[in-house]
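*Asks:* what follows is a predicted structure for the sequence shown.
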Amino acid sequence: MKWFQVKYEGVILVVFLTRVVGQSNAEAANNVSKWTGTVYIFSLVGAFLSDSYWGRYKTCAVFQVIFVIGLMSLSLSSYLFLIKPKGCGNESIPCGKHSSL
């Protein structure tokens, strides 16, 4: 079941990167692959830090803070991108209609 969930999330991220951000399909798939590889590599880094230096609780706390900062940065950047998309809204180029969804 987890494999299906990971693949499904990857597909949704590719759709977001192509339709909203405007990347090509190949570029979006490449970025999703890089993101997935980075996630798996950092789990190994976290395991090493936990076993060798910090212990499990400090490692979890540090990486949760990093995770929350990343989520806030991602949310803020996508929110600002969706409020004023690039290339429109400067009174000379009209913006397309946004969906009600």
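*Replies:* Received, thanks. Numbers count the residues shown, from 1 in each chain.
*Asks:* drop to CA atoms for contacts and neighbour counts, all remaining ones
*Replies:* OK.
*Asks:* which residues touch G55?
*Replies:* By C-alpha atoms under 8 Å, 6 or more residues apart in numbering, the residues touching G55 are L49.
*Asks:* quick check: it vs G10, distance?
*Replies:* 31 Å (C-alpha to C-alpha, to the nearest Å).
*Asks:* check which helix or strand covers the residue nearest to Q23 when sequence neighbours are not counted.
*Replies:* Spatial nearest neighbour of Q23, chain neighbours left out: L17 (5.7 Å); criterion: C-alpha to C-alpha, 6 or more residues apart in numbering. Assigned by DSSP states H and E, L17 falls within helix 2-19.
*Asks:* and here's the other structure:
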Amino acid sequence: MERLAYKGVASNLVTYLTEVVEMSTSVAAKSVSTWSGVTSMLPLLTAVLTDSYGDRYSTITASSLFYVVVPHAK
């Protein structure tokens, strides 16, 4: 499901940025490329930190709380 959501967001993000946010096409494409790169590399970077300083259960708990709390914070 996560991959399906990612592909759905990625395919519509340039359209959203150009039509709703009114970015130029080149800036919107650059933003989507940056977003795609960050979302692809972030698991590799956080995996090193988690394996070095955390254990399995505290990592699952922290990421679950982050997933629930952060999208609803304003």
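*Replies:* That came in fine, so what should we check first? All figures in this text were calculated on a predicted structure; none of them were measured in a lab.
*Asks:* where does the TM-score land?
*Replies:* With the length set by TM-score structural alignment, normalised by the length of the second structure, the two chains reach a TM-score of 0.70; 70 aligned residues with a C-alpha RMSD of 2.4 Å.
*Asks:* run a quick neighbour tally on the residue nearest to Q23 of the first structure.
*Replies:* Around L17 of the first structure there are 19 other residues, counting by other C-alpha atoms under 10 Å.
*Asks:* again, but for L76 of the first structure
*Replies:* Neighbour count for L76 of the first structure, taken as other C-alpha under 10 Å: 12.
*Asks:* and the gap between it and S24 of the first structure?
*Replies:* Distance of L76 of the first structure to S24 of the first structure, computed by C-alpha to C-alpha: 23 Å.
*Asks:* D51 of the first structure now?
*Replies:* 41 Å.
*Asks:* which strands and helices sit next to the longest helix along the first structure?
*Replies:* In the first structure, taking DSSP state H as the definition, the longest helix is helix 56-83. Using 3 or more C-alpha pairs under 8 Å, 6 or more residues apart in numbering; DSSP states H and E as the contact criterion, the elements in contact with helix 56-83 of the first structure are helix 25-49.
*Asks:* so where in the second structure does the helix it packs on end up aligned?
*Replies:* Counting by TM-score structural alignment, helix 25-49 of the first structure pairs with residues 25-49 of the second structure.
*Asks:* pick out the residue closest to the middle of the second structure.
*Replies:* Nearest to the mean C-alpha position of the second structure, by C-alpha atoms, centre = their mean, lies T39 at 4.6 Å.
*Asks:* can you pull the contacts of that residue?
*Replies:* No contacts exist for T39 of the second structure under C-alpha under 8 Å, 6+ apart.
*Asks:* so is E22 of the second structure in a helix, a strand, or just coil?
*Replies:* coil (DSSP: H, G, I helix; E, B strand; the rest coil).
*Asks:* run a quick neighbour tally on it.
*Replies:* Count around E22 of the second structure with other C-alpha under 10 Å applied: 11.
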